[in-house]
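In: below are the sequence and a predicted model for it; my questions follow.
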Amino acid sequence: MRTIVITGGISGIGKALADTIRVAGDKVITVDLKDADVNVDLTTAEGREALVEQVRELSGGKIDGIVANAGLAAPVAATIGVNYFGAIATLEGLRPLLADSDAPRAALTTSMASLHPNDEKLVDLCLAGDEEGALARAEELAADPQTGGLIYGSSKAAIARWIRRVAPTAEWAGGNIPLNGVGPGVVFTPMTADLTATQEAREGLLEMVPMPLNGFMEAQVVADVLDFLISRKNTHLCGQVIFVDGGSDAVIRGDSTW
């Protein structure tokens, strides 16, 4: 039986993935703000330390997979704290617990919003590991309604670039740990409820997030891809962000990556 840790595991994509893993007969340790196996705030150093300590206790010191899925989409500085620094703290803090697994795996949830315009200064501060500076920059952006919306996309662009940088390193690939991510389009979750509540809202959202293949999706669609990424079957994907987005990546970027 494998043991998988999922942050943001009580709702949306995290819950769908947790349910899928349990049905397969494996153990899940959920992490969230409340009602989870581990209840912590990933914007704080104390919460990140408690995450590692409590997962170590619940797992007996050995896990087989990590999914850093917790996230915020609000135009506030805390979005950077969770989406970027909280995700890295989760993955790096729990990585030692993968050491005894015969098939260690790690994944995180980014977003197709990583393809949207972002704040270059904020992205650079994140990648430099300057959390204090990144939070200060996010506060500046949040103070202006015209720029607050850049925070979410910047957090996801930064974490997608982080995956590319660290996945092939000795700590991850050298430790036989595939590290990859998913970039969902619009998913029906509590986080997007207001954005998808009416036909008018959905049509407006599709102008920003074109999804020509089947439109918006349920959380299970993304959960199934994450389930593969942390499975034994995934042996060679390394540093990839798989866009599960109904075609947004193809529409927005075309052949620019080739």
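Out: In hand now; what should we look at? Numbering: from 1, shown residues only.
In: contacts, neighbours, all on C-alpha from now
Out: Will do.
In: show me where the stretch 101-250 of the chain has strands.
Out: 105-109, 179-184, 187-188, 217-218, 241-244 (DSSP state E, counting those that start in this stretch).
In: helices and strands around the first one, which ones?
Out: Using 3 or more Cα pairs under 8 Å, 6 or more residues apart in numbering; DSSP states H and E as the contact criterion, the neighbours of strand 105-109 among helices and strands are strand 65-68, strand 179-184, helix 219-229.
In: give me the neighbour count for residue 258.
Out: Residues lying near residue 258 (other Cα atoms under 10 Å) number 4.
In: just to revisit the earlier point, now render the helices and strands packed on strand 105-109 as CSV, adding mean neighbour count and distance to residue 254.
Out: Formatted as CSV, the helices and strands packed on strand 105-109 follow (neighbours: other Cα atoms under 10 Å; distance: least, Cα to Cα, whole Å):
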stretch, mean neighbour count, distance to residue 254
strand 65-68, 28, 28
strand 179-184, 26, 16
helix 219-229, 20, 22
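In: let me have those in TSV, adding distance to residue 20 as columns.
Out: Shown next, in TSV, are the helices and strands packed on strand 105-109 (distance: least, Cα to Cα, whole Å):
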stretch	distance to residue 20
strand 65-68	13
strand 179-184	17
helix 219-229	8
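In: nearest residue to the middle of this structure?
Out: Per Cα atoms, centre = their mean, the C-alpha nearest to the average position across the chain is that of residue 109, at 2.3 Å.
In: hang on, isn't it packed against residue 179?
Out: No. Judged on Cα atoms under 8 Å, residue 109 makes no contact with residue 179 at a distance of 11.4 Å.
In: what residues are up against the closest residue to residue 230 other than its chain neighbours?
Out: Among residues not flanking residue 230 along the chain, residue 105 sits closest, at 4.9 Å (Cα to Cα, 6 or more residues apart in numbering). Going by Cα atoms under 8 Å, 6 or more residues apart in numbering, residue 105 touches 64, 65, 66, 98, 177, 178, 179, 229, 230, 231.
In: spit out the contact partners of residue 8.
Out: Residue 8 is in contact with 14, 15, 30, 31, 32, 68, 69, 70, 71, counting by Cα under 8 Å, 6+ apart.
In: who's in contact with the residue nearest to it when sequence neighbours are not counted?
Out: Using Cα to Cα, 6+ apart and skipping residues adjacent in sequence, the residue nearest residue 8 is residue 70, 4.0 Å away. By Cα under 8 Å, 6+ apart, the contact set of residue 70 is 7, 8, 9, 14, 32, 82, 83, 87, 109.
In: now, which of these lie within strands?
Out: 7, 32, 109 (DSSP state E).
In: let's bring in a second one:
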Amino acid sequence: MARTAVITGSASGIGKATSELLVERGYRVIGVDIAGADINVDLTTAVGRETMVQQVGELSGGVVDVVVANAGLSSPTVLTAAVNYFGAVATLEGLRPLLAASAAPRAVATASMASLFPPDEALLAAFRDGDEPGALARAAELAAGTAQEAALIYGTSKRALALWLRRQAATPEWAGAGIALNGVAPGVVDTPMTSDLTATEEAKAALLTMVPMPLNGIFDAIDVAYLIAWLSSEENAHLCGQMIFIDGGSDAVIRGDSTW
């Protein structure tokens, strides 16, 4: 029987590549995006998140084998804070009961190597406290500040998501229910979200100075999709709470011996 996967952000980039790959491998995919998907909702809002959970339940028949919380933004805006953290967490928590009904449930969150950069501590604290009004207020302050301050929103949201995943993966609600919860942290991927950053060779060179990727440089969304597909598979029965950096070496260069 075909496995059912729910993929947010399915209309473009990594989400689209993953959707197409899983369909090719025999999965039934329920795509979620703001437009152009099976379920069209705005995951920056509580209503959108609730509608997504309701409609996934209806379309799936109450059983989901895979959830890929991939939807996200990279813009220096409040919406980035809303979808990258609160939208992702709501997706994973809201669909967890449907995953628990599967014989081999898997969940994957898409973070970023930008989670390695120093965060805005006030925003990070609000994320970790689950304080969405406070987080959005702090994100608005950052967005109204300098370009450097506004840029902190993205990396901080992705660090918060990685920390949430690490805290939750081994708990009774996840590992105790047999649900493998892991994440991917891509480097610079050639997608519509990064098109402005990679439009010219000069722009690419400047970006790679900040995001070192010594192994083969900038890559395509399908390369991340291959990793997500394995994390989503029945073969992945024991990986728990791991954030896997698929980044051409950025993690190794930036963190070095500080982690292993």
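Out: Arrived safely, thanks for sending. Fair warning: this is a prediction, and the values are worked out from it, not measured in the lab.
In: quick one on the thing from earlier: export the strands of the stretch 101-250 of the first structure to JSON lines and tack on distance to residue 126 of the first structure?
Out: Formatted as JSON lines, these follow (distance: least, Cα to Cα, whole Å):
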{"stretch": "strand 105-109", "distance to residue 126 of the first structure": "16"}
{"stretch": "strand 179-184", "distance to residue 126 of the first structure": "18"}
{"stretch": "strand 187-188", "distance to residue 126 of the first structure": "26"}
{"stretch": "strand 217-218", "distance to residue 126 of the first structure": "30"}
{"stretch": "strand 241-244", "distance to residue 126 of the first structure": "18"}
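In: distance to residue 183 of the first structure added to the ones in strands among the contacts of residue 70 of the first structure, as CSV?
Out: Formatted as CSV, these follow (distance: Cα to Cα, whole Å):
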residue, distance to residue 183 of the first structure
7, 16
32, 21
109, 6
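In: Provide a list of residues in contact with the residue mapped onto residue 207 of the first structure from the second structure.
Out: Aligned counterpart of residue 207 of the first structure in the second structure: residue 209 (TM-score structural alignment). Listed by Cα under 8 Å, 6+ apart, residue 209 of the second structure has no contact partners.
In: and for residue 32 of the second structure?
Out: Listed by Cα under 8 Å, 6+ apart, the contact set of residue 32 of the second structure reads 6, 7, 8, 9, 10, 11, 38, 39, 40, 41, 52.
In: from residue 38 of the second structure, how far off is residue 5 of the second structure?
Out: As judged by Cα to Cα, to the nearest Å, residue 5 of the second structure and residue 38 of the second structure stand 12 Å apart.
In: do the same with residue 75 of the second structure
Out: 25 Å.
In: over to residue 52 of the second structure?
Out: Using Cα to Cα, residue 52 of the second structure is found at 10 Å from residue 38 of the second structure.
In: just residue 224 of the second structure next, same as before
Out: Distance of residue 224 of the second structure to residue 38 of the second structure, given as Cα to Cα: 22 Å.
In: repeat for residue 70 of the second structure
Out: For residue 70 of the second structure relative to residue 38 of the second structure (Cα to Cα), the value is 15 Å.
In: closest to residue 196 of the first structure out of the contacts of residue 70 of the first structure?
Out: Nearest to residue 196 of the first structure among those: residue 14, at 19.4 Å, using Cα to Cα.
In: I figured that closest one was touching residue 5, is that so?
Out: No. Assessed by Cα under 8 Å, residue 14 of the first structure is found out of contact with residue 5, at 10.0 Å.
In: for the helix ranked longest in the second structure, packing partners?
Out: Counting by DSSP state H, the longest helix found in the second structure is helix 147-168. Applying 3+ Cα pairs under 8 Å, 6+ apart, one finds that helix 147-168 of the second structure makes contact with helix 78-81, helix 121-128, helix 132-143, strand 180-186.
In: residue 5 and residue 38 of the second structure: which has the busier surroundings?
Out: Taking other Cα under 10 Å, residue 5 of the second structure and residue 38 do not tie; residue 5 has more neighbours (26 against 17).
In: tell me the secondary structure for the more buried one?
Out: Following DSSP: H, G, I helix; E, B strand; the rest coil, we place residue 5 of the second structure in the strand state.
In: who's in contact with the closest residue to it other than its chain neighbours?
Out: Excluding the flanking residues, the one nearest residue 5 of the second structure by Cα to Cα, 6+ apart is residue 66, at 4.4 Å. Counting by Cα under 8 Å, 6+ apart, residue 66 of the second structure touches 3, 4, 5, 6, 99, 105, 106, 107, 108, 232.
In: contacting residues around the fifth one?
Out: Put plainly, it is residue 99 of the second structure. Listed by Cα under 8 Å, 6+ apart, the contact set of residue 99 of the second structure reads 63, 64, 65, 66, 67, 105, 106, 179.
In: make it 7 Å
Out: When contacts are counted by Cα atoms under 7 Å, 6 or more residues apart in numbering, residue 99 of the second structure is found next to 63, 64, 65, 66, 105.
In: quick one: what's aligned to residue 251 of the second structure in the first structure?
Out: Correspondence of residue 251 of the second structure to the first structure, assessed by TM-score structural alignment: residue 249.
In: neighbours of that match, how many?
Out: Residue 249 of the first structure has 23 neighbours, counted by other Cα under 10 Å.
In: next: residue 153 of the first structure.
Out: Residues lying near residue 153 of the first structure (other Cα under 10 Å) number 24.
In: contact partners for it?
Out: Going by Cα under 7 Å, 6+ apart, residue 153 of the first structure touches 113, 114, 116, 118.
In: what's the closest of those residues to residue 131 of the first structure?
Out: The closest of the contacts of residue 153 of the first structure, once distances to residue 131 of the first structure are taken by Cα to Cα, is residue 118, at 17.2 Å.
In: map the closest one onto the second structure.
Out: In the second structure, residue 118 of the first structure lands on residue 119 (TM-score structural alignment).
In: once you drop chain neighbours, what's closest to that match?
Out: residue 156 (4.8 Å).
In: equivalent analysis for residue 62 of the first structure, please.
Out: Closest residue to residue 62 of the first structure apart from its sequence neighbours, by Cα to Cα, 6+ apart: residue 97 at 4.9 Å.
In: distance of residue 51 of the second structure from residue 106 of the second structure?
Out: Counting by Cα to Cα, the gap from residue 51 of the second structure to residue 106 of the second structure is 22 Å.
In: cool, and residue 79 of the second structure?
Out: Separation of residue 79 of the second structure from residue 106 of the second structure (Cα to Cα): 27 Å.
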